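Colleague: Whatever this is, show me its structure:
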Amino acid sequence: MYLFVCSSLIFILQVCAVAVHAQSPVNHTVKQTLRPIDDIKKIAKDTITVDFKNPFKKLFITRPVFRVNGGMVCYNGNYRSLIDTPYAERNILQHNITGRWDVTLGGIFPIQVNYWLRQSNSQFFRNIYDVQATFNGAAFQNKLRTAMRERLLALAPTIKDSLLEKLYALKQADLAALGNTLKAAFNPQKLIEANEMLKVPKLTWDGSLPDSVNLHREDSIKKAVAHFLQLYKDTKGKYDQLHTQVDSLKAKYQANLRKINQYRQLINGNWNELQSARAWKNKLQEYGMEDLNIPAKYRWLLGVRNFSVGRSPVNYSELTAKNVSVNGINFEYNSWYYLALMAGAVNYRFRDFVVGNGNRKPQYLAMVRAGIGKLEKNYFILSAFKGKKQLFASSAAVNPAIPVTGFSAESRWAINRTSYLTAEVAKSVTPDFRNNPPAEGNKFALSDRNNQAVAFKLYSTIPATQSRIEALYKKTGANYQSFSSYTTNAAMESWYVKADQNLFKRRLRIAASLRRNEFSNPFIVQDYKSNTIFKSLTATLRMRKWPVVTVGYQPLSQYTKVGEQVMENRFQALNATLYHLYPVRQLKMATTIMLNKFYNNSSDTGFLYYNATNSYLAQTFYFNSFTANAGISYTKNGNYTLQILDGSIQPNIPKFGTVGIGIKINNLNHETIKAGGYVSASIRVMKQDLLFISYEHGYLPGNKHGLVRNEMGTVQFIKTFNFK
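Modeller: As a prediction, this is how the structure comes out:
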């Protein structure tokens, strides 16, 4: 019994020492150095330069106000002694200067200035002096992505809460130490013994001692045991409290780890898909950053699809304006709503050679479009357009430039992620040229179908079968006018169906189409009642280590000008091509075989090569120091046979460029033989600029069954500027 009592006293003294140590000033100091989470954020906020609450504030440096970042200029000069087309001309010299300047305004707005100058002595091609200044939406999106990425990277130290991590580690260590103390000093057996000594009378008495001594000893032991149990209670309470703190810190620490992972995914993710304010907002919410907002002015700029001043192409819809070049202002915006404004002078679509300069009449177009929805998804858009257009080539025609007013409603329905259907209805108000003299203008009457039009388009891609289908149906009344078509005095109904199919793991691609009345132009003699259907079929086979083979049967169109009248002729063509790049021991070689067959006759075309079959074979040898080419072509129709032998060599000149020289031997009808030659050079200038020169002295078959001399020359220089 004496040993039991002594051991109990020693144990109680040890526990008291441990308890006193647990409340020592050292541990109290550690506790005082551990700050709450709010204080940690305050410290982190004071250590970064980015606004913690609004990190996207002042994303761009707005100075200087005007900065030229770079650009390019290209000069191209072409000379032809004889033009080998139905537009017969001689000694044609054409100068083209195109260029681009990349400018930033106010440090925020990227502007691209494009210019094009063309001068020619041709009677068909007019001189052009065009300048366009456009807001570069793609460059702005890249600039915004870069700026936001830099800000998010600057916030990286605050996203990783290092103080929270240290606090969690310290609390874990304290919890582990306190748990070891509970296990070592307050094991269950000692607690049972302490409770028995406190509750069972005379358990600590010694029979050899007087009762007065035992009572005194028992009283002392019970006080020590009571203190021991109180220490256990206090220690257990601290352990439970500390365990709760550790659990709370663990949850916050794991949430911080998840945030770090999300943050890393955001920074390293694909930012090219973030092209709208809604996409940015959804992406930030996806990574738990819903509190971060892009400034309103930048959100608005993300919706600007196009803003240009000067010459720009206009492609809005099938029944309003399409394939039209307008010199004016063009603005297009799309977020959750759509708005487009456009006004300017019309440039005769893109076929500016079919009308002489003397017959041109001023044309202009103004349009307003408004709707809701995204152009890439579902939308509904109303359009109104007004302008003047020239329907006739001759200046003697009555009302050569007529007023046109029209309205349309267009909708797009996304069937699924890869398929959609568009529908459009339109109505116009124009003079009626079916009467003589023409009426000044028809009235806007819904019951009149002569000045209305409808169009439907279906597009679908089927990933499972690797198929693509496109179909269009358009019907216009006899007196409907827009800036998408230039029809006169005839109702038109046209449609087409296109289909692409990939087979055998994309080794074989088949493309087919059917068209009816697809071609239209105001200067062409057309039979709008024709039911001719144009068929085309193309197949391409690609297999590894095998030649690439393409076979196609397609309809073609050709324009011929006779006096002031331009006519369109249509015919069919069969094309087949084989190309193979392969090694023969250490030598790389390439073989090209082509076959072209035209199906027409002399009454269909003003071109000499009517109803002709043309075959071509070329062989290329890639040596280390030079490249050699050899080729032969054979063309035959009912009136002539033309054979051409072609051979050239192109030395490889490091740090200079390339130079090539060749010879062509022409044999017409096995009677006339003439030889020509050509030379070309591509020269690098100042490492990033390029000068290209070519000249050919050749021959073409003439209408009198002879070879006609033809000289061709080209000079091109490309200069690139980079001021970054």
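Colleague: use CA for all of it now, contacts and neighbours both
Modeller: Will do.
Colleague: give the contact list for I632.
Modeller: Residues counted as contacts of I632 (C-alpha atoms under 8 Å, 6 or more residues apart in numbering) are Y616, L617, A618, Q643, I644, L645, D646.
Colleague: this one next, for a side-by-side:
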Amino acid sequence: MFLLFATVIAMGQTVPGGQAMPGKKRMDVTVPFAGNGQQLADSEFMFVTAVCSRLNIMPILVKYETVKGYWEHQRKPGVTGPVRPPFLVVHGNVMYDLYYQSNADTPYLQKESYQHTLTTVLTVKVKDQYPMHVAFTTRMGNSPLYRNLTDFNLQFTNRDFKDMLMQRAQGWDGLRLKQWKYLDSLKGVINAKEQEIGRLQHWDQDPSQLLKLIQIRERQLYGRLNDSIGRLKDSLAGRLHGPDSLRHDNGADSLMARYKAQYEENKQKLDSLQAALAKLQRLYDVKNRQFGGDKKQLLLGALNGRGSNKEMADKLENMNLPDSVLPKGYRQLLAVRSFGIGRTMVNYSELTAKNISVLGMQVEYNPSYYFAFATGVVDYRFRDFVSTQNRTHQYLNLIRIGTGNKDRNNIILTYYTGRKQLYNFNTTVTDSTPIAPQDYRIMGLSLEGHWALGKNTSITGELAKSSLPYYARAEHGESVMGSVLQLHDHTNEAYSIKAISLIPQTGTRINASYKMMGANFQSFSLYTTGSRQTAWNVRVDQPFFKQRLMLTGAIKKNEQVNVYQLLNYNSSTVFKSLQATLRMRKWPVLSVGYFPSEQITKLGDGRLAENQFYTLVGTASHFYKYHHIMMSTILSYTQFYNKQADTSFLYFNSKNILLNHTVFLDAFTINGSLTDAINTDYKLYGIDGSVQWKLRSWLTVGGGMKYNWQTTYNVAHIGYTGMCRVVIPKVGELALMADKGFVPGVNRQLVANNTGRLTYTKTF
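Modeller: Below is the predicted model:
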């Protein structure tokens, strides 16, 4: 038995431990005591391996000569197949927000209002190959000014699909990634040797070497001249001054010898480098063919190319890439510029549909030809308020067909139709007699062309013709399509041209546009009708001092878009704006702007009044480090140039100054600000400070105080703010905010406004 145990010890493996192995079969082995009276026991396991099982023996220090062992049956690991990606991979966030406000800071009287908002934004990958974006939002509250909304959007763009292909191209698989890194390092060695060869090839042409050679030649010539003069002196004096006559000559000869030696050394080094470079280049070519490095460069070049989507797909197809890089249907998906269901944005052209929010579907498909389609409900003349009135149903149907690349040269024909309510918010009733509903349908055709004139200039031109308004058609009894096809009537026509250019030598960017719309022209980009409209806009961006200073100037006419304008409104005001931004390293960012604004007011008798005013804004912001502490400082100045009769703003023709400073410490964020609001009636001074303390990685609390002093009325107001943010693992982030502030009230005095917000956010 002793020999058996000794054999076990000799053949076994030692695994640290000392605890019994639960769930294993136990057996006892009797072992005699050692000659010195100590038991052959230890605090380690002893294993004896076999083909499919092993013998585990755990010696334990016990009183008797017995060792307790455990028998474990080890199964052979099964063969696992390739891991399949899940059908859906979802990442994104979910946010719930509850907002409370005791007094609304609006021209409308509203008290004790609250609003619930639930929003989620998701990035979805189907089979880890097809990326999409999903967004959902719903909002409800007790405010009479805001109606409850629920929107959904599913969006796919070829931009996201290209980004996914780029990521796969960068890391094809682990082996190829290592191979490409090897190729990159080998290419770096080749580039270094090429630079060294270039340096040696032009060594003798370097200005310093040429100067040195000239100096050596001069010393040789000077030495020979001194030698001839010295020999003449020696003959006259009867003695020869050997060292003096040979000093210059020997020095020049030694310099020339060293120069020739260095030349021969560089020549030999150049020959060896050229031989080594040829060997490295052959090795790089062989490895590049083996690793498929050309495919990677071709793949990245195809995805970054400026050709059409069809040309891109043809290049990818000729590369014979595996399915792990190019999924099925990639040719069609690369041609899908955008596809959306739900609440989508339709932005096609200046004269058809521009920046229109549609609840429906839209798609853009652009391989070598162009096709676009959009349909859905349009919320025209209805913002979030006035929810108690019945809304007239409005819709848009649009089809675009053309040829060329949407981002380069193209010609596109557009047909649009739908219903747009511009004339009344809803069908009214007078003396209990309903007014007959009018035919508000519109229809039109547009032809648009885009031309790229080189790399830095592009021109877009468009002409369109629409149906006549319902009141103009009623005079002649024409149909909607019939009014479109009347070529002799030019009142329902529109023209547009736009140019964008960059001057590389000066970095100047120029944007210019011009539009002319007839009195009876109708589209989903134009709100007004009934008067001939002309609009133009010119903007120039000019950098100075190596992009440190940027000047922006703009001038425009009739470019304001307002859904509450009267139908025959036509503005002749020319607005000017100017902005300058200075960015210098280690200096604050300075920005100054002079911007126009306007306010459209509908008077009680149906007339329209337009008021203009300008705003001067100047800011200086700096993010810096002081004594290893990060800080941020912002100084802002704002001034309105208007009159009390020009606007309903309470602070007309006012000046506002703000100074804000923030200090970022390890666990604290300290913020303080000073404000000064000056108008013709009084001055309002304010000071506030707040602190946020990160107690733990999952807990942040903060609070602050604010003080306001209003002159003329000599009233002081004290407010406060508080916040708390808690991060719960696997649950999300919970944030709570409360604030007591002040808003303008009646008689130009401040009234208290209590706000609160509860927010829950989960990111996954």
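Colleague: Just give the TM-score of the two.
Modeller: Scored against TM-score structural alignment, normalised by the length of the first structure, the superposed chains reach a TM-score of 0.71; 569 aligned residues with a C-alpha RMSD of 3.7 Å.
Colleague: Which ones among the contacts of I632 of the first structure map onto strands?
Modeller: Under the assignment DSSP state E, the contacts of I632 of the first structure contribute Y616, L617, A618, Q643, I644, L645, D646 to strands.
Colleague: What is the burial count for the corresponding residue of the second structure for W336 of the first structure?
Modeller: In the second structure, the residue matched to W336 of the first structure (TM-score structural alignment) is S368. By other C-alpha atoms under 10 Å, the residues close to S368 of the second structure number 18.
Colleague: Next up, the contacts around S368 of the second structure.
Modeller: Residues near S368 of the second structure by C-alpha under 8 Å, 6+ apart: S308, N309, K310, T403, G404, N405.
Colleague: Looking at those, state which has the most neighbours.
Modeller: Using other C-alpha under 10 Å as the neighbour test, the contacts of S368 of the second structure are led by N309, with 26 neighbours.
Colleague: Mind jotting down where the helices sit in the stretch 351-500 of the second structure?
Modeller: Taking DSSP state H, counting those that start in this stretch as the criterion, the stretch 351-500 of the second structure carries its helices at 470-476, 480-484.
Colleague: buried residues in the first one?
Modeller: What that stands for is helix 470-476 of the second structure. Buried residues in helix 470-476 of the second structure, counted by 16 or more other C-alpha atoms under 10 Å: Y470, R473.
Colleague: in the superposed pair, what's the mean gap between it and the first structure?
Modeller: Superposing on the first structure and averaging over aligned pairs (mean C-alpha distance after the TM-score superposition for the first structure), helix 470-476 of the second structure comes out at 7.2 Å.
Colleague: List the contacts of that helix.
Modeller: Helix 470-476 of the second structure has contacts (C-alpha under 8 Å, 6+ apart) with Q438, D439, Y440, R441, S479, V480, S483.
Colleague: Using the three-state scheme, assign the aligned residue in the second structure for F523 of the first structure.
Modeller: Correspondence of F523 of the first structure to the second structure, assessed by TM-score structural alignment: Y564. Classification of Y564 of the second structure by DSSP: H, G, I helix; E, B strand; the rest coil places it in coil.
Colleague: and Y564 of the second structure, how many residues sit next to it?
Modeller: Using other C-alpha under 10 Å, Y564 of the second structure has 14 neighbouring residues.
Colleague: Which residue is the nearest non-sequential neighbour of A366 of the first structure?
Modeller: A343 (4.1 Å; C-alpha to C-alpha, 6 or more residues apart in numbering).
Colleague: in terms of contact, does the one you found touch I329 like I think?
Modeller: Yes: with contact defined as C-alpha atoms under 8 Å, A343 of the first structure counts as touching I329 (5.5 Å).
Colleague: picking up where we left off before, what's around the residue nearest to A366 of the first structure, how many residues?
Modeller: Neighbours of A343 of the first structure under the rule other C-alpha under 10 Å: 20.
Colleague: swap in the one 5 residues further on?
Modeller: Residues near Y348 of the first structure, counting by other C-alpha under 10 Å, number 22.
Colleague: any idea what it aligns with in the second structure?
Modeller: Matched to the second structure by TM-score structural alignment, Y348 of the first structure sits across from Y380.
Colleague: mind checking how far its match is from Q692 of the second structure?
Modeller: Separation of Y380 of the second structure from Q692 of the second structure (C-alpha to C-alpha, to the nearest Å): 44 Å.
Colleague: cool, and Y564 of the second structure?
Modeller: Distance, Y564 of the second structure to Q692 of the second structure, using C-alpha to C-alpha: 44 Å.
Colleague: Just send the helices of the stretch 351-500 of the second structure back as JSON lines, with distance to P144 of the second structure too.
Modeller: As requested, the helices of the stretch 351-500 of the second structure are exported to JSON lines (distance: least, C-alpha to C-alpha, whole Å):
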{"stretch": "helix 470-476", "distance to P144 of the second structure": "33"}
{"stretch": "helix 480-484", "distance to P144 of the second structure": "38"}
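Colleague: Indicate which one of those is closest to S648 of the second structure.
Modeller: Closest approach to S648 of the second structure among these (C-alpha to C-alpha): helix 470-476, 35.2 Å.
Colleague: between the contacts of I632 of the first structure, which is nearest N293 of the first structure?
Modeller: A618 (60.7 Å).
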